[in-house]
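Engineer: Dropping the sequence and predicted coords here.
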Amino acid sequence: MARWEEVEADAPEFAAAVRRLFDAFKHKTLATLRRDGSPRISGTEAQFRDGDIWLGSMWMARKAVDLRRDPRFALHSASEDPSDDNPSSWPGDAKLSGRVEEVTDPEQLAKAMGGEAPSEQSHLFRLDIEEVVWTRVGTPADHLVIELWRAGEGLRRFQR
């Protein structure tokens, strides 16, 4: 597992492109696992701060309960529609997966929240990253370009 700053240090151009995709829209899609092992999809927001990626949640929301029971997750950036005239101009989409660590210590919560503890009871999770993927249309637009970063393995590129 890795912190986001490790992805940035290992593959800076890739990390910058992935971060642009995650920052382009406020809402992302989070996949968690229910008690019976089936997937749950939830809307969420994510923030890049201090070398990490953070997810917040309302107190005891289903996604938070899922993550507290089983910390595995997948997070998908929002995606804009490709242009019919120029599909290669589509910036692509990004995904990352790994495990979360819930922050519960009041001092750590205040630090993670920029110096202020949350005013209401809530959850805060730091993402430990196992895998990051950036998928986009190649040039010419007859194939996909898939870049995959894995903790301990670095960056690889595929075409399909």
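Structural biologist: Yep, that arrived.
Engineer: switch to C-alpha atoms for all contacts and neighbour counts from now on
Structural biologist: Will do.
Engineer: Okay, helices next: where are they in the chain?
Structural biologist: For the chain, applying DSSP state H gives helices covering 4-10, 12-23, 62-69, 106-112.
Engineer: Now do the buried residues in the longest one.
Structural biologist: If I follow you right, that is helix 12-23. Of the residues in helix 12-23, those with enough neighbours to count as buried (16 or more other Cα atoms under 10 Å) are 14-15, 17-19, 21-23.
Engineer: likewise the last one?
Structural biologist: Judged by neighbour count using 16+ other Cα under 10 Å, the buried positions of helix 106-112 are 109, 112.
Engineer: second one coming, line it up with the first:
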Amino acid sequence: MTTWKELTELAPTIAAVFARRHAATGKLCMLATIRADGFPRISPMEPVIFEDQLWIMGMPDTAKFRDLARDPRFCLHTATVDTYLADGDAKLWGVVADVRDEDVHRRFAEALFAESGMDLRDKLPFDHLYAADLTGASSIALLGGDRLEITIWKPGEPERVVQKH
């Protein structure tokens, strides 16, 4: 499993772009899952980095979480607010594992409350708390107005950069 902490060590450029865009949009990202009919679904979501791990959680009994329960593959894309990508853009993909450990749920709820004021401590245990196992990532930066720098990472490989003009 590649955790968020490991991604920051293995793919620091991509992790930095993701963290910057995640913070700039109030943590808003777009989550891609696979619907029961095989078509993709895109849903807004606010992933959380907690205990060096990327977590995907949210309102129970939603289509996106039914998708993940059936097929754990996902793609997470930072919310793009600038079509010129002046501040970059990042995508992470992988699979989730539904963590059922109630102590983890409790620590997560306490940390979320301390950080954001969102109080889910009376909702324990959660229906789902998904830990993300990252299996790939990429980021894009605009250089000089007409050049894109695409940074790509896969497990077992260093980041590599592709430039497009």
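Structural biologist: Thanks, I have the structure now. It should be emphasised that the depicted structure is a prediction, and the values quoted were computed from it without experimental measurement.
Engineer: re earlier: JSON lines for the buried residues of helix 12-23 of the first structure, including distance to R99 of the first structure?
Structural biologist: Converted to JSON lines, these look like this (distance: Cα to Cα, whole Å):
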{"residue": "F14", "distance to R99 of the first structure": "21"}
{"residue": "A15", "distance to R99 of the first structure": "19"}
{"residue": "A17", "distance to R99 of the first structure": "22"}
{"residue": "V18", "distance to R99 of the first structure": "18"}
{"residue": "R19", "distance to R99 of the first structure": "19"}
{"residue": "L21", "distance to R99 of the first structure": "21"}
{"residue": "F22", "distance to R99 of the first structure": "18"}
{"residue": "D23", "distance to R99 of the first structure": "21"}
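Engineer: Among the helices of the first structure, which comes closest to R35 of the first structure?
Structural biologist: Nearest to R35 of the first structure among the helices of the first structure is helix 62-69; the distance by Cα to Cα comes to 7.1 Å.
Engineer: what residues are up against the residue most central in space within the second structure?
Structural biologist: With distances taken as Cα atoms, centre = their mean, the second structure has L76 as the residue nearest its mean C-alpha position (4.6 Å). Residues counted as contacts of L76 of the second structure (Cα atoms under 8 Å, 6 or more residues apart in numbering) are 29-32, 91-93.
Engineer: Setting aside sequence neighbours, what's the nearest residue to it?
Structural biologist: Sequence neighbours aside, L31 is the residue nearest to L76 of the second structure in space, at 4.7 Å (criterion: Cα to Cα, 6 or more residues apart in numbering).
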